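Undergrad: Quick check, what structure comes out for this input:
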Amino acid sequence: MRALGRAVHAELLRVFSLRTWWILAVVLGLYVAVTAGGFAFFVSSSELNGPGPLPAEVAAPLVYSSTTSVALVVPLLFGALLATSEYRWRTLTPTLLAQPRRVVVLAGRLIVALVLGALYGVIGAVVSVAAGAPVLAAFGTDPLLAEPEVLGLLARTVLACALWSLLGLGLGALLTSQIAAIVIVLVFTQFVEPILRIVAGAAEWSAEAARYLPGAATDSLVGAGILASIGQLDPTVPGVIEPLTRLEGGLVLAVLSLALVALAAATTLRRDVD
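TA: This is a model prediction of the structure:
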């Protein structure tokens, strides 16, 4: 346990000595603020919604799920950079000289990925409420801030971000190439999965498989999201799939993350270091 504590401390020092973590935090905060405020204006404005604004029980969760709807790329990217930075800057050798047991080094990074991912989740949750709730209230839609369901959604947002950071760590540890990891993270989150989720809804078998994609599992865990909220209003819209339960969604994310980490531990991390 003492060795693990030193490994976690060393990783935290390495993370906080660089600007990457807070730059990503600022990007996430700005992204969520604009998205939550925009969602709140759109769903509560009768001029934009035909017969009237969306009901509060649909509008408020959609607004507060802005972090997991659009900004999960940030904790995912952080986890990938956490794993690949030492390959990029060739500092892995000194790290392993200080702590030869690679499993301890990996465990330390796993803990740091979860902690910083949760921190990004807290930032996203706070910003989504700060930017979205006043707009909802200004247009006469109850922000539902005292509702247990909303508080639970915000807590699950923190958990989802922690798991996505772990997912990024597993991906980065498996690839080791920082450029490849960044490209895959951006392409998958911004293009590939959204398209797959929309296309998969066209057939029953593909819709069933799409429920286990990371983004779909996240919507299930959190209990809200763009496609999930649309499905509440009209289940026949293309791209809307039957969600997993919250527990199932969380387990899917955890299994995907740990599977990547385990695969990296069994392959990449066993290689000799130059």
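
Undergrad: from here on, contacts and neighbour counts on C-alpha atoms
TA: Fine.

Undergrad: Kindly list the longest helix within the chain.
TA: helix 102-138 (DSSP state H).

Undergrad: which helices and strands sit right next to it?
TA: helix 2-16, helix 20-44, helix 56-64, helix 66-70, helix 73-88, helix 148-175 (3 or more Cα pairs under 8 Å, 6 or more residues apart in numbering; DSSP states H and E).

Undergrad: To compare against the first, here's the next sequence to fold:
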Amino acid sequence: MSFFAAVHSEITKLLSTRLWWVLALIMVGYVALCAGGLGAIFGGVGSSNNGPPIPEAQLPQLIYSFATSVGYVFPVLLGALAVTSEFRFQSLTPTFLATPRRGIVLGAKVLTLLLAGAVFGVIALIASIGAGASVLSAFGIDPLLGDAETWAFVGRSVLAMALWSAIGVGLGALVPSQIAAIVIVLAFTQFVEPLLRAAASFTDWSAQLGQFLPGSASDALVGASVYTMLSPSSVSLDWWQGGLVLAGIAAVATVIGYFTSWRRDVS
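TA: So this is what the prediction gives:
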């Protein structure tokens, strides 16, 4: 089987399950609630006398960035579960019989989930921009939808979500247990990394290390985040450096996963 035939097979497998649209629905609700809620808070406390807590020119991207700053966990889960479910239900066995070259299968899955992550990014941005722009407009704040930088931000956000999905594939290949992968994703994204990022901001040397954490790299790539608002003085990578860090994490996890669990007997 050729690589593109393997990609077609992986797309078919992904779309034949409820996993992708269930995660997408939850993501849309979560992101829209966060973006709309924060937009209402900042729009409501702002006035012509004291102005909003942050400059109006920065406010729209901050609101829209909830698509990635809180929504990134969903493409990670999608990528991880797309791999671990194959180990759990042993669907890899017929796949490897049809395509004995396992590297092609893993590469096809990475490309498929990159595309799926990009789609998740578009969906998340529709939710955050739709809710956020509506609320900001209601409070008389320009949502900057005609600004070129806003759309550059949108493109970087889609790229970030695609790379997060690839990281999920690498994690799934590295940790084939579905329960373990879910626990790792939720524990790291919701508890461990936020604590590490907060602790890293205390000293200059730790801040230099903290900018290479995956969440920090993602925020640098996107260019806006509620986390950077809370720590405006923290150091940050350039956007392209953040993208390279995320891509490097995905590549390292995938390669290690390939040489460990991916090459084992799954029958």
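
Undergrad: circling back to that earlier point, distance to Leu227 of structure 1 and mean neighbour count for the helices and strands packed on helix 102-138 of structure 1 - can I get that in a markdown table?
TA: Listed next are these as a markdown table, based on distance: least, Cα to Cα, whole Å; neighbours: other Cα atoms under 10 Å:
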| stretch | distance to Leu227 of structure 1 | mean neighbour count |
| --- | --- | --- |
| helix 2-16 | 34 | 15 |
| helix 20-44 | 13 | 20 |
| helix 56-64 | 10 | 23 |
| helix 66-70 | 9 | 26 |
| helix 73-88 | 17 | 25 |
| helix 148-175 | 16 | 25 |
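
Undergrad: Now tabulate these in TSV and tack on distance to Leu114 of structure 1.
TA: Shown next, in TSV, are those (distance: least, Cα to Cα, whole Å):
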stretch	distance to Leu114 of structure 1
helix 2-16	11
helix 20-44	13
helix 56-64	21
helix 66-70	16
helix 73-88	9
helix 148-175	5
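
Undergrad: Pretty sure Leu14 of structure 2 sits against Leu81.
TA: No. In this structure, Leu14 of structure 2 is not within contact of Leu81 by Cα atoms under 8 Å, at 10.2 Å.

Undergrad: List the buried residues of the longest helix of structure 1.
TA: Within helix 102-138 of structure 1, the residues that count as buried by 16 or more other Cα atoms under 10 Å are 104-129, 131-136.

Undergrad: one step back: of the helices and strands packed on helix 102-138 of structure 1, which approaches Gln232 of structure 1 most closely?
TA: Gln232 of structure 1 lies closest to helix 56-64 among these, at 7.7 Å (Cα to Cα).

Undergrad: burial of Gly179 of structure 2, as a residue count?
TA: Just to correct that, residue 179 of structure 2 is Ile rather than Gly. The number of residues packed around Ile179 of structure 2, counting by other Cα atoms under 10 Å, is 12.

Undergrad: Quickly find the element holding it.
TA: Element membership for Ile179 of structure 2 (DSSP states H and E) is helix 178-187.

Undergrad: So which elements touch that helix?
TA: With contacts defined as 3+ Cα pairs under 8 Å, 6+ apart, helix 178-187 of structure 2 has these neighbours: helix 73-88, helix 148-174.

Undergrad: change it to 7 Å
TA: Identification of packing neighbours for helix 178-187 of structure 2 by 3 or more Cα pairs under 7 Å, 6 or more residues apart in numbering; DSSP states H and E yields helix 73-88.

Undergrad: which residues touch the next helix or strand after the helix it packs on?
TA: Note on helix 73-88 of structure 2: by DSSP H and E, the next helix or strand toward the C-terminus is helix 92-98. With contact meaning Cα atoms under 7 Å, 6 or more residues apart in numbering, helix 92-98 of structure 2 is reached by 1, 86, 102, 266-267.

Undergrad: post-alignment, the helix holding Ile179 of structure 2 versus structure 1, mean distance?
TA: Its aligned residues in structure 1 lie a mean 0.4 Å from helix 178-187 of structure 2 after superposition (mean Cα distance after the TM-score superposition for structure 1).

Undergrad: Okay, buried residues for that helix please.
TA: 178, 181-182, 185.

Undergrad: Which stretch of structure 1 lines up against it?
TA: The alignment of helix 178-187 of structure 2 onto structure 1 (TM-score structural alignment) covers residues 178-187.

Undergrad: tell me how far that stretch is from the chain's mean position?
TA: Distance of stretch 178-187 of structure 1 from the chain centroid (Cα atoms, centre = their mean, to the nearest Å) equals 15 Å.

Undergrad: Please apply the same query to stretch 252-267 of structure 2.
TA: Counting by Cα atoms, centre = their mean, stretch 252-267 of structure 2 comes out at 23 Å from the chain centroid.

Undergrad: Same question for stretch 67-74 of structure 1.
TA: Worked out by Cα atoms, centre = their mean, stretch 67-74 of structure 1 lies 5 Å from the chain centre.

Undergrad: which residues touch the match of helix 178-187 of structure 2?
TA: Residues from elsewhere that reach stretch 178-187 of structure 1 (Cα under 7 Å, 6+ apart): 73, 77, 80-81, 84-85, 88, 172, 175.

Undergrad: Excluding chain neighbours, what is closest to the residue minimising distance to the centre of structure 1?
TA: Centroid-nearest residue in structure 1, with Cα atoms, centre = their mean: Leu72, separated by 3.3 Å. Excluding the flanking residues, the one nearest Leu72 of structure 1 by Cα to Cα, 6 or more residues apart in numbering is Cys161, at 6.5 Å.

Undergrad: mind listing what the one you found touches?
TA: Cys161 of structure 1 neighbours (Cα under 7 Å, 6+ apart): 72, 75, 117-118, 120-121.

Undergrad: go with 10 Å
TA: Neighbouring residues of Cys161 of structure 1 by Cα atoms under 10 Å, 6 or more residues apart in numbering: 67-68, 71-76, 113-122, 124, 167, 218.

Undergrad: circling back to that earlier point, so which of the buried residues of helix 178-187 of structure 2 comes closest to Trp239 of structure 2?
TA: Distances from Trp239 of structure 2 to the buried residues of helix 178-187 of structure 2, taken as Cα to Cα, are shortest for Val185 (23.7 Å).

Undergrad: how near is the closest one to Pro75 of structure 2?
TA: Distance of Val185 of structure 2 to Pro75 of structure 2, given as Cα to Cα, to the nearest Å: 11 Å.
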